[in-house]
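Trainee: Got a predicted structure here, sequence first:
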Amino acid sequence: MADSKLKHEQIQYIEFLSKDITRAKEFYTQCFDWKFTDYGPEYTSFTGDYVDGGFTYGDPVNGTVLVVLYSEDIEATKNKVINSGGTIVKDIFDFPGGKRFQFTDLDGYELAVWSL
């Protein structure tokens, strides 16, 4: 992922559920020429011109796309979420690309924040 795409606290990554990740990869490669990197049988990430994201195995349901924001300071962003009334649903954890946490906003929408 190019560092030029990293903008502090902006939407930067989107995750989708798919019952057939291979089929999803074929579709989005043909439609948008997205490039994929597999991380086991139940997760693949994609890179596009202006957005990156991933597909994880699961039954798609309207409203299940996970919006992921980038943060230069994940602890400070987490504190802003808490102080604004958000609820942390997955505390900061490590993953192959860095660190991440997930929260719900005041309407119950779940989002994530990641950092290098």
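Mentor: Received, thanks. Numbers count the residues shown, from 1 in each chain.

Trainee: Going by C-alpha atoms from here, please, whenever you check contacts or count neighbours.
Mentor: Noted.

Trainee: Quick check: buried residues in the helix or strand hosting Phe103?
Mentor: Secondary structure from DSSP states H and E places Phe103 in strand 98-104. Buried residues in strand 98-104, counted by 16 or more other Cα atoms under 10 Å: 99-104.

Trainee: try this one side by side with the last:
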Amino acid sequence: MAKLNYVELPVGAVAPVRDFYAQAFGLSFTDYGPSYAANEGGDVALGLNGNEGGDAIPAILPLFEVDDLEATLAGVTAAGGEITVPIFAFPGGRRFHFRDPGGNVLGAFVNEPQ
């Protein structure tokens, strides 16, 4: 079963945005290098995707957590979705991005702790 539980925000530099959310809302973040930080303690995690690493996202990216990434990719494609970023690995799992028929870009991921 899929659940929408992760949102990434595109940011220029991660540190000032991370510090803003820490000060304004009391959130704590884990830094995953200079271009990514995440608050993963609540029902919906917040990722800050910076442009320092060259892989910045262009807009807010909602992500679905799924049990079977390949089956989800097949389901998205069969339902008329367009894969915009094929499956790739990241620290802690794998994911892909897609565009729905309304033009919205979202992602799906599976946790695979290392």
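Mentor: Right, received. Where do you want to start? The structure presented is a predicted model; accordingly, all values stated were derived computationally and were not measured.

Trainee: farthest-separated two in the buried residues of strand 98-104 of structure 1?
Mentor: With distances taken as Cα to Cα, the most widely separated pair in those is Lys99 and Thr104, at 17.6 Å.

Trainee: I'd like the next helix or strand past the lengthiest helix in structure 2.
Mentor: Longest helix in structure 2 by number of residues (criterion: DSSP state H): helix 14-25. With elements assigned by DSSP H and E, the helix or strand that comes after helix 14-25 of structure 2 is strand 30-31.

Trainee: after superposition, how close is that following strand to structure 1?
Mentor: In the superposition against structure 1, strand 30-31 of structure 2 averages 1.0 Å from its aligned positions (mean Cα distance after the TM-score superposition for structure 1).

Trainee: Show me the helices in structure 1, by range?
Mentor: For structure 1, applying DSSP H gives helices covering 21-32, 74-83.

Trainee: now the ones you listed as a markdown table including distance to Gly53 of structure 1?
Mentor: Below are the helices of structure 1 laid out as a markdown table (distance: least, Cα to Cα, whole Å):
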| stretch | distance to Gly53 of structure 1 |
| --- | --- |
| helix 21-32 | 12 |
| helix 74-83 | 19 |
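
Trainee: looking at those, which is closest to Gln10 of structure 1?
Mentor: Of the helices of structure 1, nearest to Gln10 of structure 1 by Cα to Cα is helix 74-83, at 11.5 Å.

Trainee: In structure 2, what range does the closest one match?
Mentor: The alignment of helix 74-83 of structure 1 onto structure 2 (TM-score structural alignment) spans residues 69-78.

Trainee: got the buried residues for that stretch?
Mentor: 69, 72-73, 76.
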